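Q: no letters, just coordinates:
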């Protein structure tokens, strides 16, 4: 497995602005870091659960249709390129609406967030399953990805509390760098 591409994909997909991250940013900025952390804990648990569900579904599919990995790599790469385009075009000047910042709202957001759902459905068959088949490797991978997601959410809490004005000022540069990194990760799947 190309660890660099895997880490870039995980970092870009979890750290870039998306519905969950924007809500965390808004909650931290408007309601404080403590309230945003409750939302973050719920988001992390929901994210981890989606990864577990994805691993189980993909394992079942791989057992019945071994060639599906090629299809999932194509879908995963195309999705990553699509995300890089969206990140490039993104305008963060319109922040998310005020949320209650509860554990439950953070948890449920993960199941309604297309970015998270598609990420969890593509990361395991694209990066993990072609290289590892043991349940131990799958478990460790899910834990690593969940920790990366938590660190991303935590970063957005800090951003909301400290750097919101600075990020908005340099939004386009940040988006271009993130989009290029994600496109690189998508291309590296085939190298």
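A: It's in. Owing to the predicted nature of the structure, the values given are computational and were not obtained by experimental measurement.
Q: every contact and neighbour count from this point should use C-alpha atoms.
A: Will do.
Q: list the buried ones in the helix ranked longest in the chain?
A: Longest helix in the chain, counting residues (DSSP state H): helix 33-64. Residues of helix 33-64 classed as buried by neighbour count (16 or more other Cα atoms under 10 Å): 33, 35-52, 54-55, 58-59, 62.
Q: next up, a structure to set beside the first:
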């Protein structure tokens, strides 16, 4: 990879990992409501699911040209449904200041949610088909970059969870309002999938 291509790769992946999306909002919400330590199960499930999805994206992007474009359409609908479900869960969850501290979602729930997260699927397919496949189709490069993409995504989730932890007192004071704002942002994300 040339320095220009590497620069473009890092810019794309870091901006995508750090901009709001379902995982980042879930990480922020979990850390705000339950603290960083209690949220590690959520983050770990997201990270493992993210890694597996990135490896799957390597296979998908490798054969994307032969795929039926309708698959992407159905994937978009599944992702929008996931985002709306997540918005509903956040909007209806008790705010931290309500005194009803439930447990954060489980490792397996956050793991499973990765398989319908359109943002990370498109992130993986775009990065691999733009920055890797035009230059090499060797399996070790596809796998290596897939692992790197998962690490970058995990970094983005951890940043949002850390923000939730650091601003926990403020977020707890305005928990109901924060949940509504986060839910509305997720609804916006779901709508933007189609427009």
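A: Received the coordinates, thanks. Since the structure is predicted, the reported quantities are computational estimates derived from the model, not experimental observations.
Q: re earlier: quick check, distance from the longest helix of the first structure to the centre of its chain.
A: 10 Å (Cα atoms, centre = their mean, to the nearest Å).
Q: quick one: the helices in the second structure?
A: Using DSSP H, helices in the second structure cover 3-18, 22-38, 40-62, 70-92, 107-113, 118-131, 139-166, 168-173, 175-192.
Q: any idea which of those helices is most buried?
A: helix 22-38 (a mean of 24; mean count of other Cα atoms under 10 Å).
Q: and it, which stretch of the first structure?
A: Under TM-score structural alignment, the match for helix 22-38 of the second structure in the first structure covers residues 19-35.
Q: what lines up with residue 115 of the first structure in the second structure?
A: Alignment note: residue 115 of the first structure maps to residue 119 in the second structure; criterion TM-score structural alignment.
Q: for stretch 146-158 of the second structure, give the aligned segment of the first structure as residue numbers.
A: Stretch 146-158 of the second structure maps onto residues 142-154 of the first structure, going by TM-score structural alignment.
Q: with the second structure overlaid, report how far that stretch is off on average.
A: The superposed stretch 142-154 of the first structure is, by mean Cα distance after the TM-score superposition for the first structure, a mean 1.1 Å from where its aligned residues fall in the second structure.
Q: distance between that stretch and the chain's centre?
A: For stretch 142-154 of the first structure, the distance to the chain centre is 9 Å (Cα atoms, centre = their mean).
Q: quick one: the match of residue 115 of the first structure and residue 136 of the second structure, what's the gap?
A: For residue 119 of the second structure, the distance to residue 136 of the second structure (Cα to Cα, to the nearest Å) stands at 24 Å.
Q: nearest residue to the spatially most central residue of the second structure in space, please, no chain neighbours.
A: For the second structure, the residue nearest the mean C-alpha position is residue 23 (3.4 Å; Cα atoms, centre = their mean). Using Cα to Cα, 6 or more residues apart in numbering and skipping the chain neighbours, the partner closest in space to residue 23 of the second structure is residue 157 (6.4 Å).
Q: just residue 102 of the first structure next, same as before
A: In space, residue 102 of the first structure is closest to residue 39, 4.9 Å off (Cα to Cα, 6+ apart).
Q: one more: residue 22 of the first structure?
A: Residue 22 of the first structure's closest residue in space is residue 96 (Cα to Cα, 6+ apart), at 5.9 Å.
Q: look up how far residue 129 of the first structure lies from that neighbour.
A: Remark: distance between residue 96 of the first structure and residue 129 of the first structure (Cα to Cα) = 35 Å.
Q: quick one: residues contacting the residue at the greatest distance from the centre of the first structure.
A: Using Cα atoms, centre = their mean, the residue of the first structure lying farthest from its centre is residue 64. It sits 27.6 Å away. Counting by Cα atoms under 8 Å, 6 or more residues apart in numbering, residue 64 of the first structure makes contact with nothing.
Q: over to residue 85 of the second structure?
A: So residue 85 of the second structure contacts nothing (Cα under 8 Å, 6+ apart).
Q: neighbours around residue 98 of the first structure, how many?
A: 12 (other Cα atoms under 10 Å).
Q: and the one 3 residues further on, by the same measure?
A: Using other Cα under 10 Å, residue 101 of the first structure has 24 other residues around it.
Q: what do we get in the second structure for it?
A: Under TM-score structural alignment, residue 101 of the first structure pairs with residue 105 in the second structure.
Q: from residue 133 of the second structure, how far out is the closest residue to that match other than its chain neighbours?
A: Once flanking residues are discounted, residue 105 of the second structure sits nearest to residue 42: 6.4 Å by Cα to Cα, 6+ apart. Distance, residue 42 of the second structure to residue 133 of the second structure, by Cα to Cα: 32 Å.
Q: check residue 177 of the second structure too.
A: 44 Å.
Q: ok, residue 189 of the second structure next?
A: Counting by Cα to Cα, the separation of residue 189 of the second structure from residue 133 of the second structure is 28 Å.
Q: and what of residue 186 of the second structure?
A: As for residue 186 of the second structure, its distance to residue 133 of the second structure is 32 Å (criterion: Cα to Cα).
Q: and residue 10 of the second structure, by the same measure?
A: Taking Cα to Cα, one finds residue 10 of the second structure at 16 Å from residue 133 of the second structure.
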